[in-house]
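*Asks:* Quick one: sequence plus predicted model below, questions after.
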Amino acid sequence: MRIWPFRKRRKPVEPVVERVTVDDLARMARRGELARAVVTPPPAPRASADRVRATVAQLPGRPLGSAGGTARRDAAPARQTAAAVLVLDDHQRVTVSGGGLIGRDPASAHPDGGYAHMIALEDPDKLLSRTHLEFGFGAEGSLWVLDTASANGVELRRPGFPATMVPPAQRTVVQPGDVVVFGGHTLRAEPRTALVGDAPLG
């Protein structure tokens, strides 16, 4: 029978907690015993809106103001509006920048107005209705025409395609080179761009 020698159990070592005060840290810092002293800077003051505007106004190009650094509140940027030159019967040219009516006497058919243009044409062959054709501009600036239920209809002639009748009360976009035939007259459109606030188109 083998007898194991008795071993005395060791008492666990308790850690020694050393209290370090602020004075101890200051003394250790003077002696160079600290690796580094970290100082947190105070937060930067928040810039005001006026200071931001003044800083940006000094940048190249002066995006917020004129040459003097002050913004012009009364100057609105110029914007473009759709316009076109209507060539009627290959000799009469009318510059338009809004919706309108063409016919024998469109003003009498629509006395209340509501249109930017009223174009009256002669009707020697008795083929033109009082309000034969309506025109206007789409959101993308394209010109369109519409047959206002005329007696003799509206025909569209596009190069490379057979002539077709424009459906009544339906907008049809007029492309460059198209010829619109209506009531013994023809119409072509030439695009033109103008700035709002410029001199009247003519």
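*Replies:* Cool, got the structure. Numbering: from 1, shown residues only.
*Asks:* rest of the way, CA atoms for contacts and neighbours
*Replies:* OK.
*Asks:* Okay, helices next: where are they in the protein?
*Replies:* Here the chain has its helices, by DSSP state H, at 22-31, 49-57, 106-109.
*Asks:* Including distance to residue 194, could those helices go into JSON lines?
*Replies:* Formatted as JSON lines, the helices of the chain follow (distance: least, Cα to Cα, whole Å):
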{"stretch": "helix 22-31", "distance to residue 194": "76"}
{"stretch": "helix 49-57", "distance to residue 194": "31"}
{"stretch": "helix 106-109", "distance to residue 194": "26"}
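*Asks:* Determine which stretch of the ones you listed is the most buried.
*Replies:* helix 106-109 (a mean of 16; mean count of other Cα atoms under 10 Å).
*Asks:* helices and strands around it, which ones?
*Replies:* Packed against helix 106-109, as judged by 3 or more Cα pairs under 8 Å, 6 or more residues apart in numbering; DSSP states H and E, are the following elements: strand 117-120.
*Asks:* what about the longest strand in the chain?
*Replies:* Of all the segments assigned as strand in the chain under DSSP state E, the longest by residue count is strand 185-195.
*Asks:* Which strands and helices lie in contact with that one?
*Replies:* In terms of contacts (3+ Cα pairs under 8 Å, 6+ apart), strand 185-195 is packed against strand 80-88, strand 179-182.
*Asks:* and the comparison structure, right after this:
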Amino acid sequence: MRHASPRRRSSRSRRWLRNRPAPTHHRRRLRPPLRRRRPPTRQHPCGRRPAAPSASVPRAVLVLDTGERIEVRATVLIGRSPKPADGEGSVQLVPLADDSRSVSKTHLAIMPTRRGLLAVDRGSTNGSAVLRDGDESALVPGQPQPLNAGDGVRFGDRTLRVDQL
């Protein structure tokens, strides 16, 4: 009884088998990638999309102790001669005349957010404080403090009031 020995291929035929393209009937068909559905967007009850808040619409109104009204459309910098820091985006500059020099050059920043306003002392000499319900809480330089409608802010010898949000 003879045992069939496996046929050995030469190195030339092995190289040919290795480098030849795969037959087309063995290739898998590539499926197109699945489309992911976008989550539904919030829509107004009447079927229209809500308009995005634009920079021209005021987010809040600040009233200075002089009676001047400031519509907050972007970050508001208040001081004797306010200047934005490097890399700071669009800002509203509010220069104030202050003969007593109790207000620093760039004393205070009021920043609009989705939830309201934030007040930030910009490292002023005489400091700033938030006045709420008769209580005064000092602002730590560089630390944002939320503001509500009706709150007051004292900076140097001057004050302002948050009129509406």
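*Replies:* Yep, it's here. Just so you know, these numbers come straight off a predicted model, no measurement behind them.
*Asks:* for the helices of structure 1, which one sits closest to residue 148 of structure 1?
*Replies:* Ranking these by proximity to residue 148 of structure 1 (Cα to Cα) places helix 106-109 first, at 11.0 Å.
*Asks:* which residues touch that closest one?
*Replies:* Here helix 106-109 of structure 1 makes contact (Cα atoms under 8 Å, 6 or more residues apart in numbering) with 113, 118, 119, 120, 130, 131.
*Asks:* which among these end up buried?
*Replies:* 118, 130, 131 (16 or more other Cα atoms under 10 Å).
*Asks:* What ranges does structure 2 have for its strands?
*Replies:* Secondary structure of structure 2 by DSSP E: the strands cover 60-64, 69-72, 75-79, 91-95, 108-113, 116-121, 128-132, 135-138, 145-147, 152-155, 158-164.
*Asks:* Ok, which of these comes nearest residue 14 of structure 2?
*Replies:* strand 108-113 (69.8 Å).
*Asks:* so where is the closest one in structure 1?
*Replies:* Taken onto structure 1 by TM-score structural alignment, strand 108-113 of structure 2 occupies residues 133-138 there.
*Asks:* what comes up buried for that stretch?
*Replies:* Buried residues in stretch 133-138 of structure 1, defined by neighbour count with 16+ other Cα under 10 Å: 133, 134, 135, 136, 137.
*Asks:* Repeat that for stretch 132-147 of structure 2.
*Replies:* Applying a neighbour-count criterion of 16+ other Cα under 10 Å, the buried positions in stretch 132-147 of structure 2 are 139, 144, 145, 146, 147.
*Asks:* for the buried residues of stretch 133-138 of structure 1, which one is nearest residue 145 of structure 1?
*Replies:* Nearest to residue 145 of structure 1 among the buried residues of stretch 133-138 of structure 1 is residue 135, at 4.4 Å by Cα to Cα.
*Asks:* one step back: now the contacts of helix 106-109 of structure 1 as a markdown table including distance to residue 55 of structure 1?
*Replies:* Output for those, formatted as a markdown table (distance: Cα to Cα, whole Å):
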| residue | distance to residue 55 of structure 1 |
| --- | --- |
| 113 | 52 |
| 118 | 54 |
| 119 | 56 |
| 120 | 59 |
| 130 | 64 |
| 131 | 60 |
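*Asks:* Which one of those is nearest to residue 85 of structure 1?
*Replies:* residue 119 (13.0 Å).
*Asks:* and the closest one, what does it touch?
*Replies:* The contact partners of residue 119 of structure 1, taken as Cα under 8 Å, 6+ apart, are 100, 101, 102, 103, 105, 106.
*Asks:* Tell me which of the helices and strands packed on strand 185-195 of structure 1 sits most buried.
*Replies:* Scoring those by mean count of other Cα under 10 Å, the most buried comes out as strand 179-182, with a mean of 21.
*Asks:* what's around the equivalent of residue 150 of structure 2 over in structure 1, how many residues?
*Replies:* By TM-score structural alignment, residue 150 of structure 2 lines up with residue 177 in structure 1. Applying other Cα atoms under 10 Å, we find 12 residues neighbouring residue 177 of structure 1.
*Asks:* Surely residue 177 of structure 1 touches residue 158?
*Replies:* Yes - in this structure, residue 177 of structure 1 is within contact of residue 158 by Cα atoms under 8 Å, at 6.8 Å.
*Asks:* Would you quantify the distance from residue 75 of structure 2 to residue 159 of structure 2?
*Replies:* From residue 75 of structure 2 over to residue 159 of structure 2 the distance is 18 Å, taken as Cα to Cα, to the nearest Å.
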